[in-house]
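Need coordinates for the following:
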Amino acid sequence: MVSGIGIYLAAQNQWIELGFIRDFIIMLGGIAEAVCFTMAIFTYQNSIIKKYQGLLRKQNSELQTSVDLRTKELEYKNRDLVLAMQEKDSLLNIVVHDLKSPLNQTKALGKLLLHHTTDQNTMIEMLKRIEQASDHGIRLIDELSTISNLEQNNDTLKLEKIDLSNLMVPLLNNMELIAMQKSIKIDTEIKNNIHMQTYPNYLTRIIENLLSNAIKFSPVGSNISFLINDSCINIRDYGPGFSNEDLNKAFGKFQRLSARPTAGESSTGLGLYIVKLLADKLNLKIQLRSEPGQGATFTLWF
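Okay, the predicted model is just below:
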């Protein structure tokens, strides 16, 4: 500003030539342009820096969020692993206990037969008990194998369209033979031409387990009803039924319920758990209704 005023006064008094003034103004314009250009560059660089600082903060935030999510995921997996190990240990203890019982019984009865003279009737009774103990152990192993296969197999099932009457009649004939040993009658009502898209082996196992359960817990000389209509399969017994506490855990693994089999039959505590696994595999809804002393009704909706 001061330089500009001085040059103006010098020009008015003709102290300096006009050419010098022109060159000086051009020089000042170049300096101003350079200053403006430098400031523009500085402003641009500053905006770029701020932009990348913002991106860096965003990336750091996203990275931290990802780390937090991964940490939580690992915590959940670790918790699930701990729970799975605890369940495995618990189940192993139960299996060992349940297998030891029939084996010890078989061993004790075998010793009696070997080392003590008994009459023929007593011997036959002991052999029957050995057979029952062996059957219990074999059934437990079979059910554990079934559960292991079901829990690990996530393959898509190849469903078939079947006539329920054709599938159920042979099974019912076999179950009636078992029921006859307790003088139990199975009353059947099967509607004709009921077709279902299903996996026959799984459905057969479900019905077999439910009927076996009904026979096991029904009084000698009682009835069991078996019904098939357009929407469901219904099995009802007139045994001791389920308490409210039992209803909440009926489909659990190795659950010991308050009701006991009516003729001293053995129970693994796995039958209804297998039923639930199979029903889930077939996308079927299973419903249990019961009141203490009033029997139980299992309904399989399809």
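
C-alpha only now, for contacts and for neighbours.
OK.

Any figure for the gap between the most centrally placed residue in the chain and residue 80?
Taking C-alpha atoms, centre = their mean as the criterion, residue 151 is the residue nearest the geometric centre of the chain, at 8.5 Å. According to C-alpha to C-alpha, to the nearest Å, residue 151 stands 16 Å off from residue 80.

now residue 135
35 Å.

Am I right that residue 267 falls within a helix?
No: counting by DSSP: H, G, I helix; E, B strand; the rest coil, residue 267 is not part of a helix but coil.

in stretch 223-234, what counts as buried?
223, 224, 225, 226, 228, 233, 234 (16 or more other C-alpha atoms under 10 Å).

Go through these and say which is closest to residue 176.
residue 224 (10.2 Å; C-alpha to C-alpha).

From one end of stretch 244-263 to the other, what's the distance?
Across stretch 244-263, first to last residue, C-alpha to C-alpha, it's 24 Å.

So what's the gap between it and the chain middle?
21 Å (C-alpha atoms, centre = their mean, to the nearest Å).

Check which residues of that stretch are buried.
Buried-residue list, stretch 244-263, by 16+ other C-alpha under 10 Å: 246, 250, 251, 252, 253, 254, 255, 260, 261.

Contact partners for the residue lying closest to the fourth one once chain neighbours are set aside?
When the adjacent residues along the chain are set aside, residue 252 lies closest to residue 273, with 5.4 Å between them (C-alpha to C-alpha, 6 or more residues apart in numbering). Applying C-alpha atoms under 8 Å, 6 or more residues apart in numbering to residue 273 gives the contacts 250, 251, 252, 253.

Going by residue numbers, what spans are strands in the protein?
160-163, 185-190, 195-198, 223-228, 232-237, 285-290, 296-301 (DSSP state E).

Of the ones you listed, which is nearest residue 44?
strand 285-290 (67.2 Å).

For the closest one, give me every contacting residue.
Against strand 285-290 from outside (C-alpha under 8 Å, 6+ apart): 241-243, 247, 276, 279, 296-302.

Could I have the ChimeraX command that selects the buried members from those residues?
In ChimeraX, this line selects whichever of these come out buried by 16+ other C-alpha under 10 Å:
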select :241,242,243,276,279,296,297,298,299,300,302
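
Among the contacts of strand 285-290, give me the pair with the biggest separation.
So, the contacts of strand 285-290 by C-alpha to C-alpha: farthest apart are 243 and 302, at 26.7 Å.

Also this sequence, please, to line up against the first:
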Amino acid sequence: MNEVISTLIAGVLGLALGIVGVIAFRLSQARSSKLPQVDEPVLPEGAAAVLSVIGRAFVILDDVDGVVRANPASYAYGLVRGHTLVHNELLSLVRQVRADGVIAESQYELQRSTLGAGQLIVHVRVAPLGDEYILLLADDRTEITRTEAMRNDFVANVSHELKTPVGAIGLLAEAITEAADDPKAVRRFSTRMDKESRRLAALVQDIIELSRLQASDAIVQGQEVNIDSVVAEAVDRSHLIAEEKGITITVGGHLEEPILGDADLLMTAIRNLIDNAIRYSPEHTTVGVGIRQRDGYAQISVTDQGPGISPEEQERVFERFYRVDSARSRQTGGTGLGLSIVKHVLANHGGEVSLWSQPGHGSTFTLRLPLADEEPATSNALAGQTMKERTIEASASDREGGRR
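Take a look at the predicted model:
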């Protein structure tokens, strides 16, 4: 009997709760129907289709500067966070266009985030969109601007470097003419002229070589290269300047596995390192060249007994035209481009160049190149890059390289 009563009571309670739930749902619907309806932003006809294929970051703002629509690129650039346009410079331009209705454009250098990590150079165009909205278009000009700056810097440096030997040759030619009756003076001036002309020829050749390396087709198709043969040729081409200073070049080790690349470019890079070592080594010393395989890479090291390089200077020796000792470099005939060429050759081959040096204890430059039949973990990402991307990376990482 008690069980029957309990069951009836539970049924009544369940029914009551169900009725209460239905009443609450109906009241909620009635209350919702009285709220104002908020429409989605209505863009002018055809605007959405155009924006979807425009290929630039875009942001649409309402009359209170709220972001009503933005594409993923605008978030990736850090222009928009949530429903807010982040940068005050852009907000000021938007308000100016809203006030006068005239299309405006400008270029800004902005931070990608509030943490200040990374700079972004954007060209912005702001225009009214219909009667209610403002359209902001942004184009990333960071890489273009940096490339133009590097090009201008390079042209200025080249002009300065060419002016010195060209001016010296002109003065020496004039001196020879005036000293025509003095054979000793003529020989002295002609010797100096020959030195300056060779320096000018080397500089022009290095400029041509560096320009070729920065072209997107620097290495169209890599071929198997025997490192031992490349090193032997580089050493052979450096024997003349080594003999002039009584310097011995010793080669140790060998590598049977080939690498993929351009033999001429690799020979140029290794020869530049050897020439650099000879120029900065004291007379009657030794320059060592080591070859070995390690962790799926070919390693070629060039060691000198020169004055060494301080830690502060080591970060800059690969910059174009940078010299640790400018006076000494000019005296030895350095062009200021040798180490930059080395860096670009290695970048184009998916490798790297590193430096160990200590003042008073010489320097060692080491080239690391992936072997043809190996797949080192660190080279997988490089394998997916185009030649142009690797060259741009090398350019962006330095402030435009050079020799000590």
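
TM-score of the superposed pair?
TM-score of the superposed chains, computed with TM-score structural alignment, normalised by the length of the first structure, equals 0.73; 255 aligned residues with a C-alpha RMSD of 3.1 Å.

what's the spacing between the residue nearest to the centre of the first structure and residue 277 of the first structure?
8 Å.

Same question for residue 229 of the first structure.
Per C-alpha to C-alpha, residue 229 of the first structure is found 23 Å from residue 277 of the first structure.

just residue 65 of the first structure next, same as before
Counting by C-alpha to C-alpha - residue 65 of the first structure and residue 277 of the first structure are separated by 38 Å.

Over to residue 217 of the first structure?
22 Å.

ok, these two, which is more surrounded?
residue 217 (23 against 18; other C-alpha atoms under 10 Å).

Who are the contact partners of the aligned residue in the second structure for that one?
Alignment note (TM-score structural alignment): residue 217 of the first structure maps to residue 280 of the second structure. Residue 280 of the second structure makes contact with 304, 305, 306, 307, according to C-alpha under 8 Å, 6+ apart.

Looking for the alignment partner of the residue nearest to the centre of the first structure in the second structure.
Checking TM-score structural alignment: residue 151 of the first structure goes with residue 214.

Spit out the contact partners of that match.
344, 388, 391, 392.

Scan those and report the most crowded one.
residue 344 leads the contacts of residue 214 of the second structure on contacts (other C-alpha under 10 Å) with 27 neighbours.

That one contacts residue 391, doesn't it?
Yes: using C-alpha atoms under 8 Å, residue 344 of the second structure is in contact with residue 391, at 6.5 Å.

overlap in contacts of the two?
213, 214.

Return the distance of the residue nearest to the centre of the first structure relative to residue 273 of the first structure.
11 Å.

now swap in residue 95 of the first structure and tell me
Distance from residue 95 of the first structure to residue 273 of the first structure, by C-alpha to C-alpha: 15 Å.

what does residue 147 of the first structure give?
9 Å.

what's the answer for residue 300 of the first structure, then?
14 Å.

same question, residue 111 of the first structure
Distance from residue 111 of the first structure to residue 273 of the first structure, by C-alpha to C-alpha: 36 Å.

And the helices in the stretch 1-150 of the first structure?
2-12, 18-115, 120-152 (DSSP state H, counting those that start in this stretch).

Please identify the deepest-packed of those.
helix 120-152 (a mean of 15; mean count of other C-alpha atoms under 10 Å).

Which ones among the buried residues of stretch 244-263 of the first structure lie within helices?
residue 246 (DSSP state H).

Just give me the closest of the buried residues of stretch 244-263 of the first structure to residue 6 of the first structure.
residue 252 (103.0 Å).

Let me know the helix or strand that residue 16 of the second structure is in.
Per DSSP states H and E, residue 16 of the second structure falls inside helix 2-33.

which other helices and strands contact that helix?
Here helix 2-33 of the second structure touches no other helix or strand, going by 3 or more C-alpha pairs under 8 Å, 6 or more residues apart in numbering; DSSP states H and E.

Which positions within it qualify as buried?
Under 16+ other C-alpha under 10 Å, helix 2-33 of the second structure has no buried positions.

wait, residue 336 of the second structure sits on residue 318?
No: the criterion here is C-alpha under 8 Å, and residue 336 of the second structure misses it with residue 318 at 9.1 Å.

counterpart of residue 305 of the second structure in the first structure?
Aligned partner of residue 305 of the second structure by TM-score structural alignment: residue 238.

pretty sure that match is touching residue 215, no?
No: Residue 238 of the first structure lies out of contact with residue 215 (C-alpha under 8 Å); the separation is 9.7 Å.

out of these two, which sits in the more crowded spot?
A side-by-side neighbour count of residue 238 of the first structure and residue 215, using other C-alpha under 10 Å, places residue 215 first with 31 against 20.

where's the residue lying closest to that one once chain neighbours are set aside relative to residue 221 of the first structure, distance?
Closest residue to residue 215 of the first structure apart from its sequence neighbours, by C-alpha to C-alpha, 6+ apart: residue 179 at 6.1 Å. Here residue 179 of the first structure is placed at a distance of 9 Å from residue 221 of the first structure (C-alpha to C-alpha).

which neighbours do these two share?
residue 185.

More neighbours: the two, which one.
residue 179 (24 against 12).

What separation is there between the equivalent of the more buried one over in the second structure and residue 76 of the second structure?
Matched across to the second structure, residue 179 of the first structure falls on residue 242, judged by TM-score structural alignment. From residue 242 of the second structure over to residue 76 of the second structure the distance is 54 Å, taken as C-alpha to C-alpha.

go on, residue 91 of the second structure?
18 Å.

Which one (most neighbours) among the contacts of residue 280 of the second structure?
Result: residue 304 is most packed of the contacts of residue 280 of the second structure (other C-alpha under 10 Å), 27 neighbours.

what sits against it?
Applying C-alpha under 8 Å, 6+ apart, the residues near residue 304 of the second structure are 277, 278, 280, 281, 286, 287, 288, 362, 363, 364.

Closest one of those residues to residue 138 of the second structure?
Closest to residue 138 of the second structure, out of all of the contacts of residue 304 of the second structure and judged by C-alpha to C-alpha, is residue 364, at 46.5 Å.
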